[in-house]
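Trainee: pasting the structure only:
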């Protein structure tokens, strides 16, 4: 029989071993591995700072960003030094043609600006995968943009039918309703004097939020609107807490931000659960699927489940491998809101600001809209096929102000090559969409100027066949909702041009800032005139 003292020694020894193991893991993850990766990157000629324990470059980056946010800039389209001042500083100090890296906590991230390398990486989705979500972003939403492998392929297949052009055609009336609501509010503002100063940013945010709520949930619009409000609250909290996300266990600390995130999540999930359950029960009772995104998703999921059941005897795949689970469907609905609303609202806002500055293009766009539709409600065929000038303008706005100026990937499984670079396992890669869009070798010496006519003969001609235009990404993972965003933006812009003309307000402050998307930090103040 083992004595109590011997047993105690064994337990203490086991405890010491466990503690030493986790201390080794922390030492390796937070110091030894980052220093090894740093050496590898420097040997290849990459320029960057030496690693600082745990925080990397985050303290200095945050300091420069806060300073940049205090300084508006002239209304030019050269604003990278404002949205990424730390990276801009390293780029300037590194010398022409040098690749650089920065530290996001203990993870080194290489900046890629060359369009051909960005395109190559986007096409190699298995080598360059989405970075693992930090705890706050994961709580906000997972969904299609963050899945990999078979799970990504399953969700992409199930969601594709909802975003086909013939399905978007059914949503035109939904878009019209939301735009009309907004324009009626503007009419009330200008009714007395015929003109009024308006910050259009909150109005367009509400417009696109209502648009995605109606398009996603149809008759459950009010529930959808509340979900959008809660997700917006969560998004704001995430932005404020991201700088702490690399501190182990910070997500679980009982601070105000963490509590609010959980409270909002506890309200969102029951709302989505009730909406989805009502729809599923209606479909099971024989009711036809609704012509909204949720209805199309449920129909697509049901069709896939039916095929699995019919082929069950000859198929080795399980139903769960080919259809969405209930939690996955909730994540898909949350993603509808976050991606659909954000992309269209920022695109519309920058479009109106640039047309307010460039009155000649505003006039040309209005003339095209009136020649195509008169004062009638724009129809899908006209929006999709007959608006050359409006399309050129939107393409140019998305080039100069891409909704997401940079996107990140990570080499998870094994080292891989990208051009002449050998990227070790565990290293992040940031693809600067903005640098690709402003590259003078592709776009010419006027790359930083607003010239929509560069797209007069289409994107391929504008990029000289180099495919360096990535406002919605590229390759297999190109944004599934790009047609949705463009149709909604064109619909809204046409209806605005039919009823209003607009100038830049003297109070407008040009201050692009990149939070989750590229937004106007101090709003978008214009003078609206009744047309």
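Mentor: Happy to help now that I have it. Everything numeric here is computed off the predicted structure, so don't read it as measured data.
Trainee: going forward, measure contacts and count neighbours with C-alpha atoms only.
Mentor: Fine.
Trainee: roughly how far apart are residue 57 and residue 111?
Mentor: Separation of residue 57 from residue 111 (CA to CA, to the nearest Å): 14 Å.
Trainee: can you list contacts of stretch 353-372?
Mentor: Outside stretch 353-372, the residues that touch it by CA atoms under 8 Å, 6 or more residues apart in numbering are 382, 386-387, 389-390, 393, 397, 494, 497-498, 502-504, 524, 526.
Trainee: can you do 7 Å?
Mentor: 382, 387, 389-390, 494, 497-498, 502-504, 524 (CA atoms under 7 Å, 6 or more residues apart in numbering).
Trainee: These, buried ones only, as a PyMOL selection?
Mentor: This is how PyMOL selects the buried members of the contacts of stretch 353-372, with burial counted by 16 or more other CA atoms under 10 Å:
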select buried, resi 387+389+390+494+497+498+502+503+504+524
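Trainee: Just put the contacts of stretch 353-372 in CSV and tack on secondary structure.
Mentor: Formatted as CSV, the contacts of stretch 353-372 follow (DSSP: H, G, I helix; E, B strand; the rest coil):
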residue, secondary structure
382, helix
387, coil
389, helix
390, helix
494, helix
497, helix
498, helix
502, strand
503, strand
504, strand
524, coil
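Trainee: and which of the contacts of stretch 353-372 is nearest to residue 221?
Mentor: residue 494 (24.1 Å; CA to CA).
Trainee: How about residue 397, nearest residue that isn't a chain neighbour?
Mentor: Ranked by CA to CA, 6 or more residues apart in numbering and with sequence neighbours excluded, the top spatial neighbour of residue 397 is residue 351, at 5.9 Å.
Trainee: Included below, for side-by-side comparison, is a second structure:
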């Protein structure tokens, strides 16, 4: 049998070598000297990375070896191949969790060895121990990297303790206000105009990304990306380029490349320049809003009850009376998190719902009949009110079942044990990272014993539903104190958009689709799972 080090090197190093060659290619000319230089740098870097990472990636630390663990080669290969969350879970997570009664296992990822939970009782125990398991920032190895600059920072997603409590207190009123359904309705009509002028098929995820970006930009911080009408305009393109750059797996696995060799990688340097420009644009918005709020205050104008105020304005105002307002750095960091977490995730959720309804025309028609019953069948666009949305029980079941089948975020943000503890009777030493696999929990036959891989909205019918957020079986937005603050915003978007779409169109998948009821082909983007190449044929009803 070959030594494990030799196997590891023979399998992983070619991937590292090829990726590094691509990264460095644009920095060199076509000369022979340039080619030789690239190969020398690439091979040297690969061997160096192998040397510094071998011991920590090949096996878990001693204190975690009592927990079932997987082969890190498979996880690293999956990351480099950019496999989606469901593919990784099925090929790695399921086999590991089946080896123990409680399903706990540990695996290596970009942030180190992490214990994975997929049992609702243990998930509840874990999430309730909020003072034992706390959010921990990425290591200093990631300082200054693009992913840290964009999403990891002093924001409500990654902070813990009093700092998090202070921010949550300020942000809560902004997300508990009445949702801007009139805005959502206007944007939906705008999107319909785009669908009507598109060819035979429409790229659904592309459309939904544009719709949710405009919804969050306008409602979130009063900025119109105008993505629906012009998906290639400056700020839409810059934002998408940043998102695409952050998901490059090589920089997640080896952040030293970005921190030490950025000037050698022109494409990555360009991404940081894009981030600088985006940062300046958001900072300009903050400055203008602070100035306007101050001017209104000095003029005695009160806008505190204005329902059209955006989230950023409300967060700037929050805590000012007590002298506990957010700093610009905190506001910037939260804008990035709200923008990404509220944009891609909702786009993903609606796209999956559209895909399922295309696969199951009888379910689509049943939902359409409900929308028509409540909104009427007059040939014009009608945006449901909040009260009307609450009456659409079957649509709500579709939304919940879609989020069970494909929760946009597969894993909760890992938390770190600040002291020795137990989960499910298993010893968890201090310093251990722990998370919950939402995908595996939502597809567990032990929980969803009625064919968990089949789309069935009737699971959530009031007379048959035996699983809900209360018993931690269904947690697409997490739950407890750290439940996603944007849950109601996202659900409001979905509750408005789907009935309007159902009244306007009947849709189906083209014959050459890559998707089927047995398997929706997915892709991964910064931890968000979405359908890949989802083309749909829309036929107008009016």
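Mentor: The structure has been received and is ready for your questions. These numbers were taken from a predicted model, which means no experiment stands behind them.
Trainee: Can you add distance to residue 513 of structure 1 and give the contacts of stretch 353-372 of structure 1 back as TSV?
Mentor: Below are the contacts of stretch 353-372 of structure 1 laid out as TSV (distance: CA to CA, whole Å):
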residue	distance to residue 513 of structure 1
382	34
387	30
389	28
390	25
494	27
497	27
498	30
502	23
503	22
504	19
524	13
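Trainee: what sits against the aligned partner of residue 408 of structure 2 in structure 1?
Mentor: Aligned counterpart of residue 408 of structure 2 in structure 1: residue 403 (TM-score structural alignment). For residue 403 of structure 1, the contact set (CA under 7 Å, 6+ apart) comprises 343, 346-347, 471, 517-518.
Trainee: one more time with 10 Å
Mentor: Contacts for residue 403 of structure 1 (CA atoms under 10 Å, 6 or more residues apart in numbering) come out as 342-347, 350, 397, 433-434, 471-472, 514, 516-519.
Trainee: Secondary structure element for the aligned residue in structure 2 for residue 251 of structure 1, which one?
Mentor: Counting by TM-score structural alignment, residue 251 of structure 1 lines up with residue 259 in structure 2. Using DSSP states H and E, residue 259 of structure 2 falls within helix 256-260.
Trainee: Just the buried positions in the next helix or strand after that helix, please.
Mentor: Next helix or strand after helix 256-260 of structure 2 toward the C-terminus (DSSP H and E): helix 266-298. Across helix 266-298 of structure 2, burial judged by 16+ other CA under 10 Å covers 266-272, 274-275, 278-279, 282-283, 285-286, 289-290, 293.
Trainee: ditto for stretch 434-452 of structure 1
Mentor: 434-439, 442-443, 447-448, 450, 452.
Trainee: before we move on, what about stretch 233-248 of structure 2?
Mentor: The neighbour-count check on stretch 233-248 of structure 2 (16+ other CA under 10 Å) flags 235-239, 242-243, 245-248 as buried.
Trainee: on that earlier part again, counterpart of the residue nearest to residue 397 of structure 1 over in structure 2?
Mentor: Using TM-score structural alignment as the criterion, the counterpart of residue 351 of structure 1 in structure 2 is residue 353.
Trainee: Tell me where structure 1 has strands.
Mentor: Using DSSP state E, the strands of structure 1 run over residues 100-104, 107-112, 195-199, 406-410, 416-418, 421-423, 428-432, 500-504, 512-514, 518-520, 525-530.
Trainee: Next, format those strands as CSV and append distance to residue 210 of structure 1.
Mentor: Shown next, in CSV, are the strands of structure 1 (distance: least, CA to CA, whole Å):
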stretch, distance to residue 210 of structure 1
strand 100-104, 35
strand 107-112, 36
strand 195-199, 18
strand 406-410, 27
strand 416-418, 42
strand 421-423, 43
strand 428-432, 31
strand 500-504, 21
strand 512-514, 23
strand 518-520, 19
strand 525-530, 21
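Trainee: Of all these, which one comes closest to residue 155 of structure 1?
Mentor: strand 406-410 (19.4 Å).
Trainee: mean shift of that closest one relative to structure 2?
Mentor: Strand 406-410 of structure 1, aligned to structure 2 and superposed, deviates on average by 2.4 Å (mean CA distance after the TM-score superposition for structure 1).
Trainee: Any buried residues in that strand, and which?
Mentor: For strand 406-410 of structure 1, burial by neighbour count (16+ other CA under 10 Å) applies to 406, 408-410.
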